[in-house]
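here are the coordinates; sequence isn't available:
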């Protein structure tokens, strides 16, 4: 790590630009002279290398004197081992050549570190080729691939000849393919290598070969680089002739050693030895100064006005424009007219290839160059003659929220990132200086600037985290997990080798989403739909829509509309959306463009009309700017659309692509709904003067979203839309506010959303209240399939669901009570007999006859409770009665359980139903064991002048009317009214 606080940093520049990351690669004049050889010398060198390459092992120390004689002149220290063969002798890496080759030959995994400019990226591939390996060089971005391809090929031109060098070195990325069957050094982006592993290409072509994978710039913690590292590590583990080299300028070697240790020791990776080769050296040092009280603008005006080329880093595009404005204002305040002596350029991740070439060109004669960049410019391109770098130490980084939705958040750069930015200085000239400054603050007024400054105080290098949070933790992994499903191993296993493991819950949640859109089956294997989706280089939601069009056999014109739309939406939308951007793009829209998908299609069709055969990149750029389109996103959309159309087998020039009809737009929306239906939202009212939307599956939503300001979709009450959920932050009055939005809105139809939810069993079946009824001895009800608050199809009669609604259970109990089966009748018989005994005898009497361990009396209420309990298990009345029968058997419910036969006979004898009173047989009633009669004649009453008793001594009372209302019971022979 570089020293700081106004000291010297151990940065060494390369004099020839061999590791330039840009379009241009310009070696020094002295280096060109050293590479000049005769045709005979080159032929001898080439013949020597071929002979060595065909041998099983290449050992530089065993080269013959003749072979050594054809090597370019060497200049090394006296105690250094003599260096031979390929390689640039002006770079520090040459001093470690034999160490590198030896480490790779004797270890399956090697870590290489070295300062920017040490030559690790350009030289190690040549060393490994010389040692007999097929070499895959994998930097993180296309522009680096282009630069390395040009640089390595140029160096080999002088040593092997142009024809042989061109055959040996190839490159491949999404924007360019330049490969040859004889390629021995293949330079590619990480995702290309990942797909080659997923498709089995590496296994088929290189399984038995001596092959090395150089995964470069690992310090950036780029998602695809880490996945490429994981794929390569797993493959190297299984193939004895394969080697893996992880290279980086700044590196968390301990973490990486642990992950890569699994290649040789899966059980105890922490004990595995993973050698680290540190390439020291950078010819020119860089001073680092910390300026806590100055912004980059202030520091530049104070210290850098004399530099021919300066580089200022800030967090984002909005800040870039502010830096330019503030710098011009500050220069003019110091000396009127002085800003005319500077040429200001912007460098960020949204530049087109045409713009990148303009960034690298020299400044106008007599002007000093000031380039203002986002951290995307910290690697990938080298600007010549930069002597001063100013950074505000911040970045707008994409961070996933707790729900996994992305958003841009301004954060502090890590130590390694700041060092990378400052390392842009002094790469090809002496005298590099780096300034770490206070963050740039934007505000409408001085007061708001001061308030927001509290959010971002100055942070010294020591106060920063050593490394940035790995990108893999803040990226939607859907596409990666889908592609990985084509391999023989699971993504969880891959994660063990990436350097940064992903939480299993995150992976499982992503697989759940992929199952929901039909890409994976229940055991997370790739489905036919998922297999087709992997053909298209867009987000899974969009590739699912493309597959739906194919499966529905849409005509070529419709498929072309889908391809153009998907490519534009995948870029995030073609128009400029930054505050203050114009809206000329709206003139390109048709009247039917009432959502963002149809609007993007209109823009793509308008661009196609403007793309004539002889249109230059500059003209394409100017056309995009004239209509307030983002040139870089337009460029990407064109590239992606071309790939999709090619994979669909469609030649767009053969199709009439005028504006789509209303019906064609409807089909497009329906097909894209296949991948978007899980992100369906409904308008839920107005809050703070904005229409808000809630997820249809969250009836009690606490988080609402608004349609993004850049959308063409107009809010409507109860409107149903699908869109990509995002959030963004904004600084207001010293606070960071978060706004949740829906981006790239698609109008959807509820019946189509429901159809796709039904296909993957995502609907819930909700009973319709009051619909339960009996049908042939079965209880049935009508249910409504629901996806969130959307009704799916018509209500259906349901007989087979395991979960029986309570209303249906109640209906089955009601029916069974009205239509009792044999078991229920038997239970009722026991309950009724027990009730009769309680009626004709007192509780004291019953205790005399009751069995010693008899349970509590069974009642009709108990029977109903038992029915309710078993009604949750069956819909069939006959089965319900069978369950009662088994219940009686298991519980032993019979009348004998309560009273034996002798007791029952005795209790019945003691409580006669008829008794002779006054010479007339009279019916006897009982009330909890107390006998009474209700109607007797006057003659009976006249004869019964004394109390009447049963045989067991209980008195029989006479129930008579009270004077007024009610009744009372009296003894015979007592005074009272005669009962009617």
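Alright, I've got the coordinates. Being a predicted model, the structure only gives us computed values, none of them experimental.

okay, CA-based contacts and neighbour counts for the rest of this
Will do.

Which residue ranges of the stretch 301-450 of the chain form strands?
309-313, 342-347, 368-373, 388-391, 394-400, 406-412, 432-437 (DSSP state E, counting those that start in this stretch).

These: which one's closest to residue 45?
Residue 45 sits nearest to strand 432-437 of all these, at 38.3 Å, using C-alpha to C-alpha.

helices or strands next to that closest one in the packing?
Where contact means 3 or more C-alpha pairs under 8 Å, 6 or more residues apart in numbering; DSSP states H and E, strand 432-437 is packed against strand 286-291, helix 296-303, strand 388-391, helix 415-422.

Tabulate the ones you listed in JSON lines, adding columns for mean neighbour count.
What follows is those, written out as JSON lines (neighbours: other C-alpha atoms under 10 Å):
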{"stretch": "strand 286-291", "mean neighbour count": "23"}
{"stretch": "helix 296-303", "mean neighbour count": "20"}
{"stretch": "strand 388-391", "mean neighbour count": "30"}
{"stretch": "helix 415-422", "mean neighbour count": "24"}
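
Any chance of those in CSV with distance to residue 331 as columns?
Putting those into CSV (distance: least, C-alpha to C-alpha, whole Å) gives the following:
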stretch, distance to residue 331
strand 286-291, 19
helix 296-303, 7
strand 388-391, 16
helix 415-422, 23
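
Secondary structure element holding the closest residue to residue 823 other than its chain neighbours?
Nearest non-adjacent residue to residue 823, counting by C-alpha to C-alpha, 6 or more residues apart in numbering: residue 885, 5.0 Å away. Assigned by DSSP states H and E, residue 885 falls within helix 877-891.

how about that helix: buried residues?
877, 878, 879, 880, 881, 882, 883, 884, 885, 888 (16 or more other C-alpha atoms under 10 Å).

after it, next one along is what?
helix 901-909.

Centre of the chain to that next one, how far?
Relative to its chain's centre, helix 901-909 lies at 78 Å (C-alpha atoms, centre = their mean, to the nearest Å).

got it, and stretch 435-451?
34 Å.

Quick check: end-to-end length of it?
Distance across stretch 435-451, first residue to last, is 24 Å (C-alpha to C-alpha, to the nearest Å).

From what I see, residue 400 and residue 475 are in contact.
Yes: counting by C-alpha atoms under 8 Å, residue 475 is a contact partner of residue 400 at 7.1 Å.

A further structure is provided below for comparison with the first:
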């Protein structure tokens, strides 16, 4: 029999990644930057106070009388508190559990309050698509089809619906990073709020994009930055963010979700058996596994565990970061006939920013994959146990719009893979024994590419490091600069070269983008094609 309990308010373990500048070549090139604590003291001594939004005194939004927002969601009761905090502070932390409305409602509150550009930073394409569609649907229900037309747009590597007049823009964090210089100039006189969403995931690209946003917020009195998180994050509350605010970063906490979610532990059965044990009377279910290969294995096992009639009445869907737009739309627009069921088998790509209408059951294997560097500093995606925060995020997909949502943590299924005696990967780990928060990707990533991107935008990464939520050791930054210098991407003063700018165009590790940049200048088309294929294959491997 499973263990039943309520899950609430998980908190992360303290930030421990510290380090002083260590040995290595070219350390004398750049002087030590001002630390966050030194910056706070300097600004405090000078009487620094973040300037208020200049336009709040005179400008009134054309949506001021519409009372926008979903009154049934918990976020709505905090509407005035949220806008007052954002107006009065350059940086604000907004926290609330999944389903509380912190993401979909804030854009509507900000639009009504007169913000001319509202930008959402999302870690994945799936999030961008789903959130932009939900925002459009909610605004259409309040303003009508014509009134909501053109209010919401989205942008990622495969699709762009934004134009220069779109007020609400949802985009991947990487897209925002590339557009920052252009947007900073174009929106210099506008009221802008950037929302770094899902920051509890500690996604590298979102952290990097949020740091660029923080730099712009520091420079422009009309810009604001909001961190949105399912759990409180102490790293947001101090350092340079506190200095930019000229005081403490305010926290607005949204309590609860509209429908109760029941958490269940099943240590003795796997995800297949858990589905059969808990899916009675539930039409739509979602099963989380660690990778694309396991998605196929899970669907095969589910089919084998059902009789012919049950298979005929069950629709199976796959959800991962690389699915097509058509496949994605089939999931979110599925319609079931009486007696039919649907099972979505997903990787972690579906654990946040996703709402499947009518989803009543989530089952998780408690496993996921995340970036990690091996002994040779090469990136990989090994399987690991999910943290508490990840499982709570996965469970939060159930019962978002219906009563009776359930999340089941089951024993992982190895599908015949060998178990070493010293490998506990497929052992059941109770929720309370897991790490609270997701490990910051930045500590298990090769940051050379990010250092190059910052250099291409004229930023010194040693100083830029102060604006990261999870700052890295200076020695790691020096190592990255050394690699880039050897590749010809930066000069002796760590300024980007023409070669570095060309390398930055390609979404590859610098070692690979250097090769592509080399053959792109004067080599035959065949050599260019072969080099691109090899570079893409090596990058995809990791």
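Thanks, I have the structure now. Just so it is clear, the model here is predicted, and its values are computed rather than measured.

check contacts around the corresponding residue of the second structure for residue 326 of the first structure.
Structural alignment (TM-score structural alignment) places residue 326 of the first structure against residue 301 in the second structure. The contact partners of residue 301 of the second structure, by C-alpha atoms under 8 Å, 6 or more residues apart in numbering, come to residue 272.

ok, residue 301 of the second structure to residue 244 of the second structure distance?
Distance from residue 301 of the second structure to residue 244 of the second structure, by C-alpha to C-alpha: 53 Å.

Tell me the counterpart residues of stretch 31-50 of the first structure in the second structure, please.
Following TM-score structural alignment, stretch 31-50 of the first structure has no partner segment in the second structure.

Same check on stretch 501-518 of the first structure?
Residues 471-488 of the second structure are where stretch 501-518 of the first structure lands when matched by TM-score structural alignment.

Pull out the buried residues from that stretch.
Within stretch 471-488 of the second structure, the residues that count as buried by 16+ other C-alpha under 10 Å are 471-485, 487-488.

Between the helices and strands packed on strand 432-437 of the first structure, which one is closest to residue 220 of the first structure.
Across these, closest to residue 220 of the first structure is helix 415-422 (C-alpha to C-alpha), at 8.0 Å.

what about the closest one, how far off from the second structure?
For helix 415-422 of the first structure, the mean deviation from the second structure after alignment is 0.5 Å (mean C-alpha distance after the TM-score superposition for the first structure).

Where does that helix end up in the second structure?
Aligned by TM-score structural alignment, helix 415-422 of the first structure falls on residues 388-395 of the second structure.

what's the answer for stretch 605-614 of the first structure, then?
Mapped onto the second structure using TM-score structural alignment, stretch 605-614 of the first structure spans no residues at all.

Measure how buried the alignment partner in the first structure of residue 215 of the second structure is and give me the count.
Alignment of residue 215 of the second structure against the first structure is given by TM-score structural alignment, with residue 234 as its counterpart. Neighbour count for residue 234 of the first structure, taken as other C-alpha atoms under 10 Å: 21.

where exactly do the helices run in the stretch 201-350 of the second structure?
204-219, 239-245, 271-278, 292-304, 308-312, 325-332 (DSSP state H, counting those that start in this stretch).

Could I get these in a markdown table, plus columns for distance to residue 228 of the second structure?
Listed next are these as a markdown table, based on distance: least, C-alpha to C-alpha, whole Å:
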| stretch | distance to residue 228 of the second structure |
| --- | --- |
| helix 204-219 | 11 |
| helix 239-245 | 14 |
| helix 271-278 | 31 |
| helix 292-304 | 28 |
| helix 308-312 | 40 |
| helix 325-332 | 24 |
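
List of residues touching stretch 486-505 of the second structure?
Under C-alpha under 8 Å, 6+ apart, the answer for stretch 486-505 of the second structure is 29-30, 449, 452-453, 455-456, 458, 460, 481, 484-485, 510-511, 513-514, 516-517.

Can you get me the start-to-end distance on it?
Distance across stretch 486-505 of the second structure, first residue to last, is 19 Å (C-alpha to C-alpha).

just stretch 339-350 of the second structure next, same as before
25 Å.

whereabouts in the first structure does it align?
Aligning stretch 339-350 of the second structure against the first structure (TM-score structural alignment) gives residues 366-377.

Next, the residues that contact that stretch from outside, please.
For stretch 366-377 of the first structure, the external contacting residues (C-alpha under 8 Å, 6+ apart) are 307-317, 320, 323-324, 340-349, 363, 395, 421.

and residue 210 of the first structure, what pairs with it in the second structure?
Residue 210 of the first structure maps onto residue 191 in the second structure, with residues paired by TM-score structural alignment.

How about residue 147 of the first structure?
Residue 147 of the first structure maps onto residue 130 in the second structure, by TM-score structural alignment.

My read is that its match contacts residue 354, right?
Yes: with contact defined as C-alpha under 8 Å, residue 130 of the second structure reaches residue 354; the gap is 6.0 Å.

Of all residues in the first structure, which one is nearest the centre?
Here the mean C-alpha position of the first structure is nearest to the C-alpha of residue 476 (C-alpha atoms, centre = their mean), at a distance of 2.6 Å.

for the equivalent of it over in the second structure, helix, strand, or coil?
Taking TM-score structural alignment, the alignment pairs residue 476 of the first structure with residue 446 from the second structure. Recorded secondary structure, residue 446 of the second structure: coil (DSSP: H, G, I helix; E, B strand; the rest coil).

show me the contacts for residue 446 of the second structure.
373, 377, 378, 379.

need the contact list for the last one.
When contacts are counted by C-alpha under 8 Å, 6+ apart, residue 379 of the second structure is found next to 371, 372, 373, 444, 445, 446, 542.

mind redoing it with 6 Å?
In this structure, residue 379 of the second structure makes contact with 372, 373, 542, judged by C-alpha atoms under 6 Å, 6 or more residues apart in numbering.

re earlier: give me the buried entries from the contacts of stretch 486-505 of the second structure.
By 16+ other C-alpha under 10 Å, those give 449, 452-453, 455-456, 460, 481, 484-485, 510, 513-514, 516-517 as buried.

export the residues you listed to CSV and tack on secondary structure and distance to residue 159 of the second structure?
Shown next, in CSV, are those (DSSP: H, G, I helix; E, B strand; the rest coil; distance: C-alpha to C-alpha, whole Å):
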residue, secondary structure, distance to residue 159 of the second structure
449, helix, 24
452, helix, 25
453, helix, 22
455, helix, 27
456, helix, 25
460, coil, 31
481, helix, 33
484, helix, 31
485, helix, 35
510, helix, 26
513, helix, 24
514, helix, 27
516, helix, 25
517, helix, 26
